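Chemist: could you look at this predicted model? Sequence included:
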Amino acid sequence: MNLFPARTASHQRSLSTGGLLRFCRRYLSVALLLVLWQAGAQAGLIPSRLLASPVQIVHTAWSLTLDRTLPQNLLVSLGRAGAGLVLGIAVGVALALVAGLSRVGEDIVDAPMQMARTLPALALVPLFILWFGIGELPKILLVALGVKFPVYLNLYKGIRSIDPKLIELAKTLGLSRWKIIRDIIIPGALPDLLVGIRFAVGISWLMLVVAEQVNADSGIGHMMMDAEDFLRTDIILVGLAVYAVLGLLSDQIVRLAEGRLLRWRGRTAVQGGRR
């Protein structure tokens, strides 16, 4: 009677151990790089004036946290990235639906999007300042600009990849256009949309770096620009580390959401195997 619970517990322990080993392997190279970096700094091979040591960076980050400089700038950056991400995803989804669901919409939307996505963000900064001023709006719009392209491209591809026979079957069954979009197109394109969002989250932090170096008086980018004037490489590296950690955490959040939203695919595969 206790055979199956014992197997289940043993299987869970095995999964837990395997996950821990994978985590250690994944970040072993990063830990080794930090050790070599610190050893080179202590040996004098890496001048602190050019590149602060990991210990110095941690000490600077702690000092900036205690005097509230880092938390305050971090909150500002999170607000800008979050607003730009939401706006960019909304615009990208809307444009992908227009282009993916209609040939006319594709002709109107796709060509301008393909041209716009090749424009360098830095080249658009002067125009954004001219059009929207030097407040928060151009910074948020720069982030949204970079975010919308991966969302659009992936969702558009997902919509176009749906089997036309499913659409024909739905029409034969008398489903309305809205029900076809809700019950067939959106679920079928959801994996591609989530891939696009993963790319968009990473791009949002890259665009934020650009946005916060344009007439900003707060944010992680502004903190790094001030540090550049005083040759404080430790503060600059703290800002880069914050961007890197935020990018990693946001990617993990999207991956967790992807696992939950696409759980039905695993169940479908298991059911198909049982047949």
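Modeler: Perfect, I can see it now.

Chemist: C-alpha only now, for contacts and for neighbours.
Modeler: Will do.

Chemist: those helices in this structure, which residues are they?
Modeler: In the chain, helices defined by DSSP state H lie at 3-42, 54-66, 69-101, 103-116, 121-132, 136-160, 164-172, 177-180, 186-211, 220-229, 233-261, 263-274, listed in chain order.

Chemist: residue 48 is nearest to which of the ones you listed?
Modeler: Counting by CA to CA, residue 48 lies closest to helix 3-42 out of the helices of the chain; the figure is 7.0 Å.

Chemist: now the angle from the closest one to helix 54-66?
Modeler: Per axes from the mean of the first three to the mean of the last three CA atoms, to 10 degrees, the angle that helix 3-42 makes with helix 54-66 is 100 degrees.

Chemist: what is helix 3-42 packed up against?
Modeler: Applying 3 or more CA pairs under 8 Å, 6 or more residues apart in numbering; DSSP states H and E, we find helix 3-42 packed against helix 54-66.

Chemist: show me what counts as buried in the helix it packs on.
Modeler: Judged by neighbour count (16 or more other CA atoms under 10 Å), helix 54-66 contains these buried residues: 54, 56, 57, 60, 61, 64.

Chemist: can you check stretch 215-223 too?
Modeler: Neighbour counts using 16+ other CA under 10 Å place 216, 218, 219, 220, 221, 222, 223 of stretch 215-223 among the buried residues.

Chemist: so which of the helices of the chain is the most packed in?
Modeler: helix 136-160 (a mean of 24; mean count of other CA atoms under 10 Å).

Chemist: and it, what does it pack onto?
Modeler: Taking 3+ CA pairs under 8 Å, 6+ apart as contact, the helices and strands that helix 136-160 lies on are helix 69-101, helix 121-132, helix 186-211.

Chemist: now, which of the buried residues of helix 54-66 sits nearest residue 106?
Modeler: So of the buried residues of helix 54-66, ranked by how close each gets to residue 106 (CA to CA), first place is residue 61, at 48.5 Å.

Chemist: also this one, for the comparison:
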Amino acid sequence: MSQTDTVIGSGAGTGQSRIQQKRIEDQVPTLQEVRTKTQRRESKWQLVVRGAILPVTVLAVWQICGSMGIVSKTLLPTPFEIWLAFYDLLVSGQLFTHLEISIWRAAVGFLIGGSLGLMLGTAVGLFRKFEQSVDPSVQMLRTIPHLAITPLFILWFGFGEFSKVLLIAKGAFFPLYVQTFLGIRNVDSKLFDVARVLEFSRFKQITKLVLPAALPNVLLGLRLSIGVAWLGLVVAEIMGSSEGIGYLIMDARQFSQTSVVFVGILIFAFVGKGSDSLVRFLEKKLLKWRDNFNG
């Protein structure tokens, strides 16, 4: 082999080794990437700790006051007694039975009322004449409280599931209707000028322009509708029911089982928080393009 071939071979070998080294460097995370991941983990734990400080402090003070007899256990049972009542309901199967029925009622009522609110809010937001015909009546009905209309629902539809679902749907309808309407009307008019220049059809304007721009308001309305749906569920089950978490609370109140009443309240709180967190998760996924102030 000549000296030239040796030099070429060594050069090729050096080039291959550099390429392999470059690939290894690309696969190995840099120090900055490792630090970023570590900071993210630490920030998540800090959020958990910060969020737990207040409830843990309240529970500790509550337990101490109850154990020392400062507060009557009949009026305000200790967290440990509430936990025991929760455990008994869980083991007996009553909790899952009542919770399943309550979730079914809330889900069906929310789907009916929320869907109607979304569709009607979209129609009112898009068409001025439709707004003038429908919106005044809807705004008048929106001001009627749940408790005022509940006896009428019972007279019309009885104590069955239909009246309960309708009451929940009535509450879930208005937040989505209002927020969808506002979201559409808050779309920048300059975007419509751009759509006309691009010769968008009416359908394309709605799907590509109006609905994406109104999505933040729609998701806000979704969160509010879920909260009002749970409120409607409580009213419906307390006014007249033989099953559900609301019935569990009323039944426990009649027998002065305050710890069971607290269990029912906490179930409503945790399930409501879970559904709200689900919508907030959807907000983060669907609204990544927003650049908001985070405090």
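Modeler: Cool, got the structure. Given the structure is predicted, the values throughout are model-derived calculations rather than measurements.

Chemist: can you give me the TM-score here?
Modeler: Taking TM-score structural alignment, normalised by the length of structure 1 as the basis, the two superposed chains have a TM-score of 0.93; 267 aligned residues with a CA RMSD of 1.6 Å.

Chemist: what's the closest of the helices and strands packed on helix 136-160 of structure 1 to residue 156 of structure 1?
Modeler: The closest of those to residue 156 of structure 1 is helix 69-101. By CA to CA, the value is 4.8 Å.

Chemist: so that closest one matches what in structure 2?
Modeler: Under the alignment (TM-score structural alignment), helix 69-101 of structure 1 falls on residues 94-126 in structure 2.

Chemist: check the fit of the matching stretch onto structure 1 and give the mean distance.
Modeler: Superposing on structure 1 places stretch 94-126 of structure 2 at an average distance of 0.8 Å from its equivalents, by mean CA distance after the TM-score superposition for structure 1.

Chemist: over to stretch 171-183 of structure 2?
Modeler: With both structures laid over each other, stretch 171-183 of structure 2 and its partner residues in structure 1 are 1.1 Å apart on average (mean CA distance after the TM-score superposition for structure 1).

Chemist: that stretch corresponds to what range in structure 1?
Modeler: Going by TM-score structural alignment, stretch 171-183 of structure 2 sits over residues 146-158 in structure 1.

Chemist: what of stretch 138-152 of structure 2?
Modeler: Residues 113-127 of structure 1 are where stretch 138-152 of structure 2 aligns, with TM-score structural alignment as the criterion.

Chemist: run the chain-centre distance for the matching stretch.
Modeler: Stretch 113-127 of structure 1 has its C-alpha centroid displaced from the chain centroid by 20 Å (CA atoms, centre = their mean, to the nearest Å).

Chemist: straight-line length of it, end to end?
Modeler: The first and last residues of stretch 113-127 of structure 1 sit 18 Å apart, counting by CA to CA, to the nearest Å.

Chemist: middle-most residue in structure 1, spatially?
Modeler: If you average the C-alpha coordinates of structure 1 and look for the closest C-alpha using CA atoms, centre = their mean, you land on residue 201, 1.8 Å from that point.

Chemist: show me the contacts for the alignment partner in structure 2 of that residue.
Modeler: Under the alignment defined by TM-score structural alignment, residue 201 of structure 1 corresponds to residue 226 in structure 2. By CA atoms under 8 Å, 6 or more residues apart in numbering, the contact set of residue 226 of structure 2 is 110, 172, 272, 275, 276.

Chemist: what's the closest non-adjacent residue to the residue mapped onto the fourth one from structure 1?
Modeler: Aligned counterpart of residue 275 of structure 2 in structure 1: residue 250 (TM-score structural alignment). Across the structure, with CA to CA, 6 or more residues apart in numbering as the measure, the residue nearest residue 250 of structure 1 apart from its sequence neighbours is residue 201 (6.8 Å).

Chemist: mind checking how far the one you found is from residue 85 of structure 1?
Modeler: Summarising the geometry, the distance separating residue 201 of structure 1 from residue 85 of structure 1, computed by CA to CA, is 7 Å.

Chemist: repeat for residue 131 of structure 1
Modeler: Here residue 131 of structure 1 is placed at a distance of 21 Å from residue 85 of structure 1 (CA to CA).

Chemist: ok, residue 202 of structure 1 next?
Modeler: 10 Å.

Chemist: ok, residue 81 of structure 2 touching residue 257?
Modeler: No. The pair formed by residue 81 of structure 2 and residue 257 falls short of the contact definition of CA atoms under 8 Å, at 10.8 Å.

Chemist: before we move on, back to that, tabulate the buried residues of helix 54-66 of structure 1 (CSV), appending distance to residue 210 of structure 1.
Modeler: Rendered in CSV, the data for those read as follows (distance: CA to CA, whole Å):
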residue, distance to residue 210 of structure 1
54, 25
56, 26
57, 23
60, 23
61, 22
64, 22
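
Chemist: out of those, who's nearest residue 156 of structure 1?
Modeler: Taking those together and measuring to residue 156 of structure 1 by CA to CA, the closest member is residue 61, at 42.0 Å.

Chemist: what does residue 235 of structure 1 correspond to in structure 2?
Modeler: Aligned by TM-score structural alignment, residue 235 of structure 1 pairs with residue 260 of structure 2.

Chemist: which neighbours do residue 201 and residue 85 of structure 1 share?
Modeler: Common neighbours of residue 201 of structure 1 and residue 85, counting by CA under 8 Å, 6+ apart, are residue 147.

Chemist: so how far is residue 14 of structure 2 from residue 5 of structure 2?
Modeler: As defined by CA to CA, residue 5 of structure 2 lies at a distance of 14 Å from residue 14 of structure 2.

Chemist: aligned to residue 170 of structure 1, what sits in structure 2?
Modeler: Mapped onto structure 2 by TM-score structural alignment, residue 170 of structure 1 lines up with residue 195.

Chemist: got it, and residue 28 of structure 1?
Modeler: Counting by TM-score structural alignment, residue 28 of structure 1 corresponds to residue 53 in structure 2.

Chemist: just residue 44 of structure 1 next, same as before
Modeler: In structure 2, the residue matched to residue 44 of structure 1 (TM-score structural alignment) is residue 69.
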